[in-house]
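S.K.: Give me a 3D structure for the following:
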Amino acid sequence: MSRFKKSIFPNNRFLSLLSGQGVSYFGDSIASVALPILILTVTGSGFLMGLVGALEVAPLFIVGLPAGVWVDRRNLAVE
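M.R.: Below is the predicted model of the structure:
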């Protein structure tokens, strides 16, 4: 029972992973806002800004949805 009360924060590998994921998430958030605004500033076209915004989420629908269905239907039972 005492082995479960240990904190994971002294683990350097975990802290490296946590900080790397945090920086990556922050960068993705900035890029998802800045890229369409940059396109609007450079081209002056709201259509292109919307197109870039739509193309940012297109891989999620093209790859993510079929991959999710494929993983759900696999038999991952370990015998």
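
S.K.: From now on I want contacts and neighbour counts done on CA atoms only, so please keep to that.
M.R.: OK.

S.K.: what's the longest helix in the chain?
M.R.: Counting residues, the longest helix in the chain under DSSP state H turns out to be helix 12-43.

S.K.: Which neighbouring elements make contact with that one?
M.R.: Secondary-structure packing of helix 12-43 (3 or more C-alpha pairs under 8 Å, 6 or more residues apart in numbering; DSSP states H and E): helix 46-59.

S.K.: relative to helix 12-43, how tilted is the helix it packs on?
M.R.: 150 degrees (axes from the mean of the first three to the mean of the last three C-alpha atoms, to 10 degrees).

S.K.: by contact count, what packs against helix 46-59?
M.R.: helix 12-43.

S.K.: how about the helix it packs on: buried residues?
M.R.: Residues of helix 12-43 classed as buried by neighbour count (16 or more other C-alpha atoms under 10 Å): 36-37, 39-40.

S.K.: next up, for comparison:
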Amino acid sequence: MAGLRASYPREALEGRRVLVVSNLAPRSLRGIPSQGMLLAADVEGRAVLLSPPAGAVPGTRRDGSHPGDRIIRFDEFAA
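M.R.: The predicted structure follows:
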């Protein structure tokens, strides 16, 4: 779904801790509801997921995310 299929088999993603961009307005991508995006980097043409710091508690807000932040549209994010 997130363009990760070529880099990660499903089994490699199950239970994995990831970073999620969650201030996006909900939208349907390829017919599937989406309310956020996994944060990844392009390394030599391959998608590489970014991981939270060791010891980070699931749900921890990182780097400037605050309750009440403006939700942006997908086209704003993609621009």
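
S.K.: Now the TM-score, please.
M.R.: The TM-score (TM-score structural alignment, normalised by the length of the first structure) is 0.19; 35 aligned residues with a C-alpha RMSD of 5.0 Å.

S.K.: ok so, going back, a markdown table please, covering the buried residues of helix 12-43 of the first structure and showing distance to Arg13 of the first structure.
M.R.: What follows is the buried residues of helix 12-43 of the first structure, written out as a markdown table (distance: C-alpha to C-alpha, whole Å):
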| residue | distance to Arg13 of the first structure |
| --- | --- |
| Pro36 | 35 |
| Ile37 | 36 |
| Ile39 | 38 |
| Leu40 | 41 |
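
S.K.: so which of these comes closest to Asn12 of the first structure?
M.R.: The nearest member of the buried residues of helix 12-43 of the first structure to Asn12 of the first structure, counting by C-alpha to C-alpha, is Pro36 at 36.8 Å.

S.K.: right, and that closest one touches Ala54 too?
M.R.: No: in this structure Pro36 of the first structure lies outside contact range of Ala54 using C-alpha atoms under 8 Å: 9.9 Å.

S.K.: how close does Val57 of the first structure get to Phe47 of the first structure?
M.R.: Separation of Val57 of the first structure from Phe47 of the first structure (C-alpha to C-alpha, to the nearest Å): 16 Å.

S.K.: do Ser24 of the first structure as well
M.R.: For Ser24 of the first structure relative to Phe47 of the first structure (C-alpha to C-alpha), the value is 28 Å.

S.K.: Please work out which residues outside stretch 19-35 of the first structure touch it.
M.R.: 52-53, 56 (C-alpha atoms under 8 Å, 6 or more residues apart in numbering).
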